[in-house]
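In: sequence and predicted structure below; questions after.
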Amino acid sequence: MKKLPIGVSSLEKLIRENCYYVDKTYFVEKLVNSGSQFFLSRPRRFGKSLLVDTIKQAFLGNRELFKGLYLENNWDWEKKYPVIHIDFGGGVVQDAQDLKEWIIKQLKRHMITYNVSVEEQNNARFMFTDLIISLKEIYKNPVVVLVDEYDKPILDNIDDTERAIEIREVLKDFYSVLKASDQYLKLVFLTGVSRFSKVSIFSGLNQLQDITLSPAFATICGYTQSELETVFSDRLEGVDLEKLRYWYNGYSWLGDKVYNPFDILLFLSEKIFRPYWFETGTPTFLMEIILNNKVFLPKLEEIKASDEILANLDVDFLKIENLLFQSGYLTIKETKTLGLRTIYILTYPNFEVKMSFNNFFLSDILPVASDKEEVQNSIVEAIEENSLEKLKTALYSFFASIPNDWYRKNDLDSYEGFYASVVYALFTGSGLNTRSEDTTNLGKIDLTVLYQARAYIIEFKVVEKDSEGKALGQIKEKRYYEKYTDSCREINLIGIEFSREKRNIVYFEYETLER
């Protein structure tokens, strides 16, 4: 096993426990040769803290930690630099005052480590400035500043806009020191989950280079397919690599697709396919935003977003595309050029996220998790048995189990996309192969479910009270089934109509076409 820089992140612990380390140290050299101040956004549990600690140990001159790694013979180990490492990853900031105290405590810890004293010890901005200048003068080398999870204090309070703005202003004041201290700095590297706009939090820090969507740094965190098969070759014996790719690969930042390291290390430890990353926690405020904004859930399979939307997040201007992309629930599928603009096509990165996110949505609707599980089991059994009557019963039971009080609080039954979103989430969360708004030459199929050599083509309609009997007719009129006549031996056409008044299915008709 290669010796690791010492840190506290859970990912590092997993790496030590599994005795594997994917060598990313060549990116440290690339950073130094590319500029002096950088920002990187990646989702949680993606190795940001390990990367920061690797940079730290390199500048501290701890060559013995890099034995056998790229940087061992590609770094000037004679030069050592003072490093200020601020980490917001641990704990939850309660308010602006709590954040100020936390920053001051971390700065004082550095003063003790480097045996430095500054006059002002009650103002974070003054302390930070004096510490940087003092370290430069004492050690005769410029200072390296590393800030890990720079945005976590804001994200911890993003459901309270007023408090989040107050915390943002404290951070903005603190980070302003970096511009004024440029002449004393060797390298500045900040990481976080979100790409808050420079205007809101990095005002004036024009030299900060955002490498989040830089192809040159696309794989700085995460494991590529090649790295996975090379470094972990002895642990992959007997593993279905295609299934592993389907479950966990797919994150893209305009370069090779990568796996989340957290998923891979836990999978190799357990050898069981489970949503490891997703189970570490999804913020409830995210689902609240989806429900409050009446997001049509199937749309998440393909969302178009401009660079401006992806690059600029702010507390008082939250965009669902931005939040889902930056937090790792959506990734870049492809890019398109429209005139002088670049449009990003976003989608779920992999099966783990697609299935788990839809289950998370359903859990918000039903207070008892076992009810959801029971319905989903019935749906899978119905598809396996090819029993459309059983499928009809399962769907009807699910909508009947949603408490009336939930509708009253969320006012979603008047939202036409709600019913389709729920059915889509039920199928997708069950682990079935689904295609939302499946494109044909005559229009779009609301939902296609593929199982073995069978296709289920589903059309949704929402009526005010009673059935209008039009859903199945539309499938036949538009001949949606023709898309699958060559690839499937059996095609099931299913028309479903929901009543706003009755809050349930009032029409479920089907026909089967066999080749």
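Out: Cool, the structure landed. Residues are numbered from 1 along each chain as shown.

In: every contact and neighbour count from this point should use C-alpha atoms.
Out: Noted.

In: if I read this right, Glu169 contacts Ser176, doesn't it?
Out: No. Between Glu169 and Ser176 there is no contact under CA atoms under 8 Å: 10.5 Å.

In: the stretch 1-150 of the chain: helices as residue ranges?
Out: Counting by DSSP state H, counting those that start in this stretch, the stretch 1-150 of the chain has helices at residues 10-18, 26-34, 48-59, 96-114, 124-139.

In: just put those helices in JSON lines and tack on distance to Leu228.
Out: Below are the helices of the stretch 1-150 of the chain laid out as JSON lines (distance: least, CA to CA, whole Å):
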{"stretch": "helix 10-18", "distance to Leu228": "13"}
{"stretch": "helix 26-34", "distance to Leu228": "17"}
{"stretch": "helix 48-59", "distance to Leu228": "18"}
{"stretch": "helix 96-114", "distance to Leu228": "36"}
{"stretch": "helix 124-139", "distance to Leu228": "40"}
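
In: which elements pack onto the host helix or strand of Leu187?
Out: Per DSSP states H and E: Leu187 is located in strand 185-192. For strand 185-192, the contact count by 3 or more CA pairs under 8 Å, 6 or more residues apart in numbering; DSSP states H and E identifies strand 37-41, helix 48-59, strand 143-148 as packing neighbours.

In: below is structure B, check it against A:
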Amino acid sequence: ELANAQAMTYEETCAKLKEYYDGYHFAENTIGIYNPFSLLNTFKYNKFSNYWFETGTPTYLVELLKRSHYNLERMANEETSADVLNSIYADSSNPIPVIYQSGYLTIKSYDERFGIYQLGFPNLEVEEGFVRYLMPFYTNVNKIESPFEIQNFVREIELGQPDAFLRRLQSFFADTPYELVRQLELHYQNVLFIVFKLVGLYTQVEYHTNM
């Protein structure tokens, strides 16, 4: 039924379900787990969407990332130990335990020799939803305008308009809050990560759709 509604084959539908909602690992060397909430809603509405994020994302996670001056690029390939993953301290400067235990990061691999876990986004739903959620907190673009700004970025790339793309990108750096001045370089890095991550996700989806 879902495959028919999306004009996809059974195999394509299974692959997309896996890409969007699978990938949760709560221990090393385990089979990936699907997000049941998102999976059930996908079957209910016969539509792929970021259902988990529609229930709301705690702003305290974003505030924790900003307060700890965390480099967002590390989220896609974070390395840590079991002691860190299993600890949550209110005064901790490391946001990873909270982000991990909230389900936004999951175990990707484990180095048994050194006892080091490699973390990353579990699936496309979490990656796209979380990065998109971050944009209003790191730029002067509000939540309502964010999807349209990313759409414009993608169109400017596809139409070969680099000057327009760069002008729009510069506007994202405008009105930087005073408290961020001392962390200006990291702030710019995080804005660039958010923009290029989202642009990459949407152009990748478009590429796969047109194959």
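Out: On my side now, so go ahead. As the structure is a prediction and not an experimental result, all values here were calculated from the model.

In: care to give me the TM-score?
Out: After superposition, the two chains reach a TM-score (TM-score structural alignment, normalised by the length of structure 2) of 0.82; 199 aligned residues with a CA RMSD of 2.6 Å.

In: where in structure 2 does the next helix-or-strand element following the strand holding Leu187 of structure 1 fall?
Out: With elements assigned by DSSP H and E, the helix or strand that comes after strand 185-192 of structure 1 is helix 198-201. Aligned by TM-score structural alignment, helix 198-201 of structure 1 falls on no residue of structure 2.

In: check which helices and strands helix 198-201 of structure 1 sits against.
Out: helix 161-180.

In: rewinding a little: Lys243 of structure 1 is nearest to which of the helices of the stretch 1-150 of structure 1?
Out: The closest of these to Lys243 of structure 1 is helix 10-18. By CA to CA, the value is 21.2 Å.

In: whereabouts in structure 2 does that closest one align?
Out: Taking TM-score structural alignment, helix 10-18 of structure 1 hits no residues over in structure 2.

In: buried ones in that helix?
Out: 11-12, 14-15, 18 (16 or more other CA atoms under 10 Å).

In: I'd like to know which elements that helix is packed against.
Out: Helices and strands touching helix 10-18 of structure 1, by 3+ CA pairs under 8 Å, 6+ apart, are helix 261-270.

In: what helices and strands are in contact with the helix it packs on?
Out: Counting contacts by 3+ CA pairs under 8 Å, 6+ apart, helix 261-270 of structure 1 packs against helix 10-18.

In: now the helix it packs on: how far from the chain's centre is it?
Out: Distance of helix 10-18 of structure 1 from the chain centroid (CA atoms, centre = their mean, to the nearest Å) equals 21 Å.

In: show me where structure 2 has helices.
Out: Applying DSSP state H to structure 2 gives helices spanning 2-5, 10-21, 36-45, 51-54, 59-67, 82-85, 96-101, 124-138, 146-158, 162-172, 184-209.

In: would you reformat the ones you listed as CSV and include distance to Glu28 of structure 2 and mean neighbour count?
Out: Below are those laid out as CSV (distance: least, CA to CA, whole Å; neighbours: other CA atoms under 10 Å):
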stretch, distance to Glu28 of structure 2, mean neighbour count
helix 2-5, 32, 14
helix 10-21, 19, 16
helix 36-45, 21, 14
helix 51-54, 24, 16
helix 59-67, 25, 15
helix 82-85, 11, 12
helix 96-101, 14, 20
helix 124-138, 20, 19
helix 146-158, 35, 16
helix 162-172, 39, 14
helix 184-209, 27, 16
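
In: closest to Phe114 of structure 2 out of the ones you listed?
Out: Nearest of these (CA to CA): helix 82-85, 10.8 Å.

In: structure 1: matching residues for the closest one?
Out: Aligned using TM-score structural alignment, helix 82-85 of structure 2 spans residues 307-310 in structure 1.

In: mean shift of the matching stretch relative to structure 2?
Out: Compared with structure 2 after fitting, stretch 307-310 of structure 1 deviates on average by 0.7 Å (mean CA distance after the TM-score superposition for structure 1).

In: number of nearby residues for Gly103 of structure 2?
Out: By other CA atoms under 10 Å, 15 other residues sit near Gly103 of structure 2.

In: excluding chain neighbours, what is closest to Tyr34 of structure 2?
Out: Asp22 (4.0 Å; CA to CA, 6 or more residues apart in numbering).

In: how about the one you found, what's its match in structure 1?
Out: Checking TM-score structural alignment: Asp22 of structure 2 goes with Asn249.

In: from Phe262 of structure 1, how far off is its match?
Out: 12 Å (CA to CA, to the nearest Å).

In: so for structure 2, the centremost residue is which one?
Out: In structure 2, the residue lying closest to the centroid (CA atoms, centre = their mean) is Glu127, at 2.6 Å.

In: now do the same contact list for the counterpart of it in structure 1.
Out: Taking TM-score structural alignment, the alignment pairs Glu127 of structure 2 with Lys354 from structure 1. Going by CA atoms under 8 Å, 6 or more residues apart in numbering, Lys354 of structure 1 touches 329, 348, 428-429.

In: what's the answer for Leu513 of structure 1, then?
Out: Taking CA under 8 Å, 6+ apart, one finds 490-493 in contact with Leu513 of structure 1.

In: make it 7 Å
Out: Going by CA atoms under 7 Å, 6 or more residues apart in numbering, Leu513 of structure 1 touches 490-492.

In: ok, Thr347 of structure 1 touching Tyr329?
Out: No. Contact status for Thr347 of structure 1 versus Tyr329: not in contact, 8.2 Å apart, counting by CA atoms under 7 Å.

In: what do those two both touch?
Out: When CA under 7 Å, 6+ apart defines a contact, no residue borders Thr347 of structure 1 and Tyr329 alike.

In: residues in contact with the closest residue to Leu85 of structure 2 other than its chain neighbours?
Out: Of all residues not flanking Leu85 of structure 2 in the chain, Pro97 sits nearest, at 4.8 Å (CA to CA, 6+ apart). Residues counted as contacts of Pro97 of structure 2 (CA under 7 Å, 6+ apart) are 84-88.

In: sounds good, over and out.
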